[in-house]
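A.B. asks: here is the input, now give the coordinates:
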Amino acid sequence: MLKIIVRGGGDLATGVIHRLWGAGFKVLVLECAKPAAIRRQVALCEAVYQGSAQVEGLTARLISSLAEADAVWEHDEVPVLVDEAADSVHAFAPDIVIDAIIAKRNLGTSSTMAPLVIALGPGFSVGADADVIVETKRGHNLGRIIRNASAAPNSGVPGNIAGYSKERVLHAPCAGVLYVVHDIGSIVEKGETIATITDGSNQVAVKATLSGLIRGMIRDGFAVTKGFKIADIDPRKEELANCFTISDKARCIAGSVLELVCRYAQEKQK
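C.D. replies: Presented below is the predicted three-dimensional model:
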């Protein structure tokens, strides 16, 4: 059985992990100590805070060392290890490493980490950083496998949903500790306070930029910096179920990753 490491456990990474798990592959997830996913209901990185997390039938379980991974796999679950620097890669000796952090830049992944290194999105170069890149930008090329170039650069503009783009994503207006007023799944109106940010004696309200459904919200009590991505509003109020299921974008990317993994497995058997 192939040994696969996925760096990152956010919502797009979770789509990849779920697809690999569904295909019968064993996956080890490496995460940072304080994950900042806003689509928390579909992000396996929540296991870092809660000890475990469930997304569409898959359970991820936090472990404190590589030695605990086998017991988690025996229960058909996915182990999550806090290892932001990927120091455990050498000891684990994976066949495949997938960088699914979606940081828009390389946070230490190298093509020397495994026989096959796959990177998702911009910030990587084929050759030095990874063997292959998967496009993560919405549009015609979403999920395209790139072997001799780079992914599209980060535009900073969210995908368009029901005519809304930049308005959908909210960023912290200041630094401080965020406290949730309306969490994921709540329907809010434009101008309504959905969270507050407190820095000492100062409290700043974060207001909805449009009416809709809160699809993503960073964890209550999370310390944010100014400009930090903190929430996502979907203008389609009827799409409540989408808050709790893997997105079409994540599934598309995951399909491309599974294709690469299966091809590698076939070639290894020859």
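A.B. asks: alpha carbons only for contacts and neighbour counts from here, please
C.D. replies: Noted.
A.B. asks: which residues of the stretch 1-150 of the chain fall in helices?
C.D. replies: 11-22, 47-50, 69-74, 89-92 (DSSP state H, counting those that start in this stretch).
A.B. asks: return the set of buried residues in the second one.
C.D. replies: Residues of helix 47-50 classed as buried under the neighbour-count rule (16 or more other CA atoms under 10 Å) are 47, 48.
A.B. asks: to compare against the first, here's the next sequence to fold:
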Amino acid sequence: MELSDYLVVVRGGGDIGSGVAWRLRRVGFPVVVLELERPLTIRRTVAFSTAVTAGDIVIDGIEGRRVASHQEAIATAMHDTVAVLVAPEIPDMPVSVVVDARLAKRNLGTDTRQAPFVVALGPGFTAGKDCHAIVETKRGHDLGRVIWEGSAATNTGVPGTIGGASEDRVIHAEVDGELTWDAAFGDSVGREEILGQVSGSPVRSKIGGVVRGLLLPGPVVKGLKIADIDPRFDPTAIHHISDKSLSVGGGVLEAILAWLNDPEQ
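C.D. replies: Just a heads-up that it's a prediction; the model follows:
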């Protein structure tokens, strides 16, 4: 069995989807990441979606590069690089595995007919109906666990706790408007410090920490997640894939290898 024979499409190149793509590319799977023209990624320093606007990005030693067509995507994926393609739907490619890493908390059209093996991340899916397997994304004892029957834990709407902070580490837009930033990735900020603005309305940090997530500047709507503060004050962490992303990526790798070992399970 040559892993290079199994093309994997990962829908969503945010930090979690990138952890999945990184794990799979690291062991030899060719990987194509599908993204939006304007990605909604916050942790852009560790997301292959950044290649959409930057052209390319290297994450922990693995390069992601934007491509213009599905033909170029296949060629790029076969040469040790994660191909990043802007595509709202799965292109006509010889796909073996589809991973829905969009983390929409609901099914946006994923089903088992899209590929011989389909994996979904987090809540909103039923294994055996919408997909063949689900990987748990909720922090805790089951993070990264592969689910072959049933669903992942229900979305609570409360971010996982990091460094003692949960909801306060994530910042949402308070108004509609044009987002601009004064802060930069890796900056140390204090509580109530102004990070930027949305059409004149200041965006403030709720806790002290290191800026690890900033949405691309541009138009936003009220309630959209736009920033993330890491209270652990480690500026080097913004350049490395998180423990959560690696755990979820490991779960996807386990699911795919289990399927390859026993396609009828």
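A.B. asks: and the TM-score between these chains?
C.D. replies: Once superposed, chain against chain, the TM-score is 0.94 (TM-score structural alignment, normalised by the length of the second structure); 259 aligned residues with a CA RMSD of 1.3 Å.
A.B. asks: among the helices of the stretch 1-150 of the first structure, which is the most enclosed?
C.D. replies: Mean neighbours per residue, mean count of other CA atoms under 10 Å, is largest over the helices of the stretch 1-150 of the first structure for helix 11-22, with a mean of 24.
A.B. asks: is the residue lying closest to residue 180 of the first structure once chain neighbours are set aside within a helix or a strand, and which one?
C.D. replies: Once flanking residues are discounted, residue 180 of the first structure sits nearest to residue 195: 4.5 Å by CA to CA, 6 or more residues apart in numbering. Using DSSP states H and E, residue 195 of the first structure falls within strand 193-199.
A.B. asks: before we move on, the earlier item: the residue nearest to residue 180 of the first structure against residue 176, yeah?
C.D. replies: No: applying CA atoms under 8 Å, one finds residue 195 of the first structure not in contact with residue 176, separated by 11.9 Å.
A.B. asks: how close does the residue nearest to residue 180 of the first structure get to residue 216 of the first structure?
C.D. replies: Distance of residue 195 of the first structure to residue 216 of the first structure, computed by CA to CA, to the nearest Å: 12 Å.
A.B. asks: still on that earlier bit, out of the helices of the stretch 1-150 of the first structure, flag the one nearest residue 122 of the first structure.
C.D. replies: helix 11-22 (13.8 Å; CA to CA).
A.B. asks: what range does the closest one cover in the second structure?
C.D. replies: Mapping helix 11-22 of the first structure onto the second structure (TM-score structural alignment) gives residues 15-26.
A.B. asks: compared with the first structure, how much does that stretch deviate?
C.D. replies: Superposing on the first structure places stretch 15-26 of the second structure at an average distance of 0.5 Å from its equivalents, by mean CA distance after the TM-score superposition for the first structure.
A.B. asks: contact partners of that stretch?
C.D. replies: 10-12, 30-31, 33, 41, 43-44, 46-49, 59, 62, 80-82, 101-102, 241-242, 244-246, 248-250, 252-253 (CA atoms under 8 Å, 6 or more residues apart in numbering).
A.B. asks: if you set the cut-off to 7 Å instead, what comes out?
C.D. replies: With contacts defined as CA atoms under 7 Å, 6 or more residues apart in numbering, stretch 15-26 of the second structure is touched by 10, 31, 43, 46-48, 62, 101, 241, 245-246, 248-250, 252-253.
A.B. asks: what does stretch 143-161 of the first structure give?
C.D. replies: 104, 121-122, 124-126, 132-138, 165-166, 252-253, 256.
A.B. asks: save the helices of the stretch 1-150 of the first structure as TSV, and put in distance to residue 202 of the first structure too.
C.D. replies: TSV is the format used below for the helices of the stretch 1-150 of the first structure (distance: least, CA to CA, whole Å):
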stretch	distance to residue 202 of the first structure
helix 11-22	32
helix 47-50	27
helix 69-74	44
helix 89-92	43
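A.B. asks: got a list of what the residue mapped onto residue 37 of the first structure from the second structure touches?
C.D. replies: Counting by TM-score structural alignment, residue 37 of the first structure lines up with residue 41 in the second structure. Residues counted as contacts of residue 41 of the second structure (CA under 7 Å, 6+ apart) are 14, 215.
A.B. asks: I am finished for the moment; much appreciated.
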